[in-house]
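Asks: Next come a sequence and a model predicted from it.
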Amino acid sequence: MAEPDRTTRRQFLATAGGAALGAVSLVHVGPARATPDTMKAAIRDIVNGAAVRPGKVKLDVPPLVENGNTVPLTVTVTSPMSDADHVVSIHIFNEKNPQPNVGNFYISPRAGRAQISTRIRLADTQTLTAIAKLSDGSFWSATADVVVTLAACTEEAT
């Protein structure tokens, strides 16, 4: 009786390592930080070409933060939050963090009010933009400038 073909551990690791190296070459390396242009592109992806109007959205964030590691923000949207007229989603964008889209929040009329509160990290002094999508398909926005004295997202762990 012939013995079955067996792959040794060393052969398996060599093959898997070669495959991993091949996969690494397929990875696209982008910029280390978002830019105003990448933020605009991320917003375009969310709104899918629709017009974004100022108003109905209030972005509450401190104008000056000592430490960018934990920046509180609240987004409130004026809406009756009824079945016929409500906020579908709230999106937060920034100019200089590693990723331009900080967060996406999906809500329904059952939420009772269109408000989210969170804490984010900010890599540097920058402009934040909050966009709300309403049930009628319209998009509304607000922006806020934040001065950061001690940047986050760029510090190395010690």
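Replies: Perfect, I can see it now. Numbering: from 1, shown residues only.
Asks: Please count neighbours and contacts with C-alpha atoms only from this point.
Replies: Fine.
Asks: how many other residues sit next to the residue nearest to Ser108 when sequence neighbours are not counted?
Replies: Using Cα to Cα, 6 or more residues apart in numbering and skipping the chain neighbours, the partner closest in space to Ser108 is Val88 (6.0 Å). Residues lying near Val88 (other Cα atoms under 10 Å) number 18.
Asks: alright, now check it against this:
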Amino acid sequence: MDNTRRQFLHKTASLSAFTVFAISGLITPDRVHAQWRKHHFADASFEQILRRLFKNREIVDSDQISIKAPKTAENGATVPITINSSLDGIDKLYLLVEKNPAPLSAIFTLSPSVDVYVKARIKMAESCDVVVIAASGKHLYRARRSINVTTGGCGG
């Protein structure tokens, strides 16, 4: 039997087994998908989210984190953000919007050996600061940028 036929049969058998398990309820999305921390993304004040994420750890302001974003966003439903940093060993980036109902917008897990460069689009309820916190080992670094929003994007 040639290799392509073996691969086809192997993949077909795997897919069939997965389908049987999924239909029978043995595999459910909560078992398959990664766990995420709902309480971090819940409605809370900016200070409450910082305490949940970082306890009482010291966060140092850094000019080595750059946040590129428009000074004025005409529509808060989609605000482009670019984050880069020259800090070494960054393994996580936290993107927060101070006055959003749920201030934590994203958590990016990175390899400490890569250069930090992240692009995202966020929602902003109103004009406020966007805060980026970079984690490098036991150290936390912060940068912020004020963005004026003419039409909020977090309304119901």
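Replies: Arrived safely. These numbers were taken from a predicted model, which means no experiment stands behind them.
Asks: returning to what we had before: can you confirm the residue nearest to Ser108 of structure 1 is in a helix?
Replies: No. Counting by DSSP: H, G, I helix; E, B strand; the rest coil, one finds Val88 of structure 1 to be strand, located in no helix.
Asks: Distance-wise, check the aligned partner of it in structure 2 relative to Ser24 of structure 2.
Replies: Correspondence of Val88 of structure 1 to structure 2, assessed by TM-score structural alignment: Asp91. Asp91 of structure 2 is 39 Å from Ser24 of structure 2, where distance means Cα to Cα, to the nearest Å.
Asks: All the strands of structure 1, in order from the start?
Replies: Using DSSP state E, the strands of structure 1 run over residues 52-54, 57-60, 64-67, 71-77, 87-94, 101-106, 115-120, 126-134, 139-150.
Asks: Run a quick check on the residue nearest to Ser108 of structure 1 versus Tyr106, I expect a contact.
Replies: Yes. Taking contacts as Cα atoms under 8 Å, Val88 of structure 1 lies within contact range of Tyr106: 5.9 Å.
Asks: contacting residues around the closest residue in space to Ala42 of structure 2 that isn't next to it in sequence?
Replies: Of all residues not flanking Ala42 of structure 2 in the chain, Ala102 sits nearest, at 5.5 Å (Cα to Cα, 6+ apart). Shown in contact with Ala102 of structure 2 (Cα atoms under 8 Å, 6 or more residues apart in numbering): 41-45.
Asks: Tabulate the residues you listed (CSV), appending neighbour count and distance to Val118 of structure 2.
Replies: Formatted as CSV, those follow (neighbours: other Cα atoms under 10 Å; distance: Cα to Cα, whole Å):
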residue, neighbour count, distance to Val118 of structure 2
Phe41, 16, 20
Ala42, 13, 23
Asp43, 15, 25
Ala44, 17, 25
Ser45, 15, 25
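Asks: and in structure 1, which of these remain?
Replies: Among the contacts of Ala102 of structure 2, the ones whose aligned partners also touch in structure 1 (both residues aligned by TM-score structural alignment, their matches' Cα atoms under 8 Å) are 43-44.
Asks: nearest to Gly153 of structure 2, of the contacts of Ala102 of structure 2?
Replies: Nearest to Gly153 of structure 2 among those, counting by Cα to Cα, is Asp43 at 15.4 Å.
Asks: Can you give me the neighbour number for Asn148 of structure 2?
Replies: Around Asn148 of structure 2 there are 18 residues (other Cα under 10 Å).
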